[in-house]
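1. With the sequence up front, the predicted model follows.
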Amino acid sequence: MRLYRYLTGPDDASFCHRVSAALNQGWSLYEAPTLTYDPEAKRVICGQAIVKEVEGKDYSPDLDLSRQ
């Protein structure tokens, strides 16, 4: 099965660590990251799509994607 996640968060080291952790758990980057500005919080928000192939399992909407 192929899984998809979209990570978002402030453009800071913690976001980069979340993406790095996912890459080290077998996820792959999917296309380019996105950026937008939150004028209320006065900060940049990042987004990065990631995908992962998981053998031997079937997709279910009940899956906890953060644990795959």
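-> That came through, no problem.
2. C-alpha from now on. contacts and neighbour counts both.
-> Fine.
3. Residue 54: neighbour count?
-> Counted with other Cα atoms under 10 Å, the neighbours of residue 54 add up to 14.
4. Please, which helix or strand holds the residue nearest to residue 32 when sequence neighbours are not counted?
-> Closest residue to residue 32 apart from its sequence neighbours, by Cα to Cα, 6 or more residues apart in numbering: residue 48 at 7.1 Å. According to DSSP states H and E, residue 48 maps onto strand 43-53.
5. Got another one to weigh against that:
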Amino acid sequence: MKVYRYLTGKDDAAFCHRVTDALNRGWQLYGQPTLTFDQLRGEVICGQVITKDVEGKTYDPEMDLSKL
């Protein structure tokens, strides 16, 4: 089964740590990162798609993809 996540967050070290953690748990980057500016908050927001192949699982909409 292939799973998909789209990580988003403020452009800061915490966002980079989330992506790094996912990569070290077997997720792979997919496509280019995205950036946008939130005028209300006055900050840059990042987005990065990650995917992972998971053996022996069947998709269930109730599963917590962040735990895979």
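-> Sure thing, it's come through. On a predicted model such as this, the values are computed, not experimentally measured, just so you know.
6. Contacts only, for the residue nearest to residue 32 of structure 1.
-> Going by Cα atoms under 8 Å, 6 or more residues apart in numbering, residue 48 of structure 1 touches 6-8, 19, 29-30, 32-34.
7. Which residue ranges of structure 1 form strands?
-> Secondary structure of structure 1 (DSSP state E): strands at 2-10, 28-38, 43-53.
8. Quick check: the last one compared with structure 2, mean distance?
-> The reference is to strand 43-53 of structure 1. Following superposition, strand 43-53 of structure 1 is found to deviate from structure 2 by 0.2 Å on average (mean Cα distance after the TM-score superposition for structure 1).
9. what residue of structure 1 is the furthest out?
-> Ranked by distance from the centre of structure 1 (Cα atoms, centre = their mean), the top residue is residue 40, with 23.6 Å.
10. Could you check how far residue 9 of structure 1 is from residue 1 of structure 1?
-> The gap separating residue 9 of structure 1 from residue 1 of structure 1 is 27 Å, by Cα to Cα, to the nearest Å.
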